[in-house]
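**Student:** Sequence and predicted model, in that order:
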Amino acid sequence: MAPGGRLSIRILIAEDQAMVLGALAALLSTEHDLEVTGQARDGAEALSLLETAQPDVVLSDIEMPNMTGLELAAEIRRQKRAAKVIILTTFARPGYLRRALEAGVSGYLLKDSPAATLAAAIRRVYAGGRSIDPDLAAEAWTEQDLLTERERQVLRLAGEGSSSADIALKLSLSEGTVRNYLSEAISKLGAANRVDAARIARQRGWL
């Protein structure tokens, strides 16, 4: 029986790789006190499933189309949902963990963690605790994120190949403003151009 007297802890999984999504669902379903009530291919779909899945814990990847795991966590917090968020990712990057903590996540695990570790983390988070790798947590605060949120948005789109005009349209900005944001980001990162800046920022976990 799950903590709190219910029969099981309800879990919503957000993962854009179908094989990984299915494997996670099958793996967690073998635990007597865990129940997968929803599966989503991106953050936006996960957000739309919150009402029907009624999860206690949302298990989410970071990099997904339409809405990232970090954006999903931030939106769940903004909506004051009861669901706790655990990030499950391949990225052992302090920048990602720092942004995840700022978004209000309760757990941050790597995909190569043992199955028992994942199940234990879900139970711990459900009970009100946290499950974050201590070494990675310590590193998360040693390197400052130089980018503003708007610079991050603009640089992410530039890294995906969008032109300044496309970025301006998507973010409701002028092209001149977009160029200014890109110039600032390139300067802060010591990059050669917008593509190089996006690469550096992604390596540091800032995008």
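**Tutor:** In hand now; what should we look at?

**Student:** drop to CA atoms for contacts and neighbour counts, all remaining ones
**Tutor:** Will do.

**Student:** can you tell me the helix or strand for the residue lying closest to V105 once chain neighbours are set aside?
**Tutor:** Closest residue in space to V105, ignoring its immediate chain neighbours: V85 at 5.0 Å, by C-alpha to C-alpha, 6 or more residues apart in numbering. In this assignment (DSSP states H and E), V85 forms part of strand 84-89.

**Student:** contacts for that strand?
**Tutor:** Strand 84-89 is contacted by residues 56-62, 69, 73, 100, 104-111, 122, 125-126 when judged by C-alpha atoms under 8 Å, 6 or more residues apart in numbering.

**Student:** what's the answer for stretch 8-16, then?
**Tutor:** Counting by C-alpha under 8 Å, 6+ apart, stretch 8-16 makes contact with 1-2, 21, 24-25, 32-43, 46, 50, 53-61, 64-65, 69, 123, 126, all of which sit outside it.

**Student:** hold the first one in mind and look at this next one:
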Amino acid sequence: MTIRLLLADDQALVRGALAALLDLEPDLEVVAEVERGDEVLDAARASGADVCLLDIEMPGADGITAAAQLHAALPEVHSLIVTTFGRPGYLRRALEAGASGFVVKDTPARALAEAVRRVHAGLRVVDPSLATESLVSGASPLTERERDVLAVALAGGTVAAIAGQLNLSPGTVRNHLSAAIGKTNTSTRAEAARVAQERGWL
């Protein structure tokens, strides 16, 4: 039986290389390629994909959001995160969103093909070093609102700008920033946002 694959990555070169490698496997066939996270669900429906290989950082929607959409709308379609960004927080969030696996892009081609087969069979596949790091670092301490505020703070906006973008009062934004700074053990909102991003919490 052939396993039908969808590849989602905003870098055409990476997508092409993955497609070429996976198409060499006799039981794997790439049936769709997209460059945006918000195109994944429609493309999966249209192509009849069995497994979707998703990058994390893409325009439109990130791979974790795409995995959640697939899990909700097409539960029979499995998703495998294939990313350069091997951050423990990303791993935890991806699995919570319904992804069946998480591997990094420097995984050897044969191991990636085997990961696809295992995910298709209903098994969970996780990069072992990331799994260990995720257990050691623990879950994100940030609330959803604190994550939202830090994500906007990454762009360097003022408290008023963050408040306007998120429809919050400046006082509420300051409270969330203060809590996030404490939880990340940093001293400024810029540092807190950077640490949270590095750990995959955003």
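**Tutor:** Looks like it arrived, so ask away. The shown structure was predicted, so the numbers you read here are calculated from the model rather than taken from an experiment.

**Student:** Superpose the two chains and report the TM-score.
**Tutor:** After superposition, the two chains reach a TM-score (TM-score structural alignment, normalised by the length of structure 2) of 0.89; 201 aligned residues with a C-alpha RMSD of 1.9 Å.

**Student:** residue contacts, the residue nearest the centre of structure 1?
**Tutor:** Centroid-nearest residue in structure 1: G69, 2.6 Å away (criterion: C-alpha atoms, centre = their mean). Listed by C-alpha under 8 Å, 6+ apart, the contact set of G69 of structure 1 reads A14, D42, G43, S60, D61, I62, E63, I87.

**Student:** Output those residues in TSV, with secondary structure, distance to G159 of structure 1 and neighbour count appended to each entry.
**Tutor:** Formatted as TSV, those follow (DSSP: H, G, I helix; E, B strand; the rest coil; distance: C-alpha to C-alpha, whole Å; neighbours: other C-alpha atoms under 10 Å):
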residue	secondary structure	distance to G159 of structure 1	neighbour count
A14	strand	23	28
D42	coil	20	24
G43	helix	20	28
S60	strand	23	29
D61	coil	20	29
I62	coil	17	24
E63	coil	14	19
I87	strand	23	26
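
**Student:** Most widely separated two among these?
**Tutor:** Across the contacts of G69 of structure 1, the longest distance by C-alpha to C-alpha is 13.0 Å; it joins D42 and I87.

**Student:** in structure 2, which spans are strands?
**Tutor:** 3-8, 28-34, 51-54, 78-83, 101-104, 125-126 (DSSP state E).

**Student:** Can you say which of these is nearest to S178 of structure 2?
**Tutor:** Among those, strand 78-83 comes nearest to S178 of structure 2, with 31.3 Å by C-alpha to C-alpha.

**Student:** mean per-residue distance, that closest one to structure 1?
**Tutor:** When structure 1 is overlaid, strand 78-83 of structure 2 sits 0.7 Å from its aligned residues on average, using mean C-alpha distance after the TM-score superposition for structure 1.

**Student:** quick check: that strand aligns to which part of structure 1?
**Tutor:** Strand 78-83 of structure 2 corresponds to residues 84-89 of structure 1 when matched by TM-score structural alignment.

**Student:** Relative to structure 1, which residues correspond to stretch 176-192 of structure 2?
**Tutor:** Using TM-score structural alignment, stretch 176-192 of structure 2 lines up with residues 181-197 of structure 1.

**Student:** Please identify the buried residues of that stretch?
**Tutor:** Neighbour counts over stretch 181-197 of structure 1 (16 or more other C-alpha atoms under 10 Å) mark Y181, L182, S183, A185, I186, L189, A191, R194, V195, A197 as buried.

**Student:** residues in contact with the last one?
**Tutor:** In this case it means A197 of structure 1. By C-alpha under 8 Å, 6+ apart, the neighbours of A197 of structure 1 are L155, A185, I186, L189, G190, A191.
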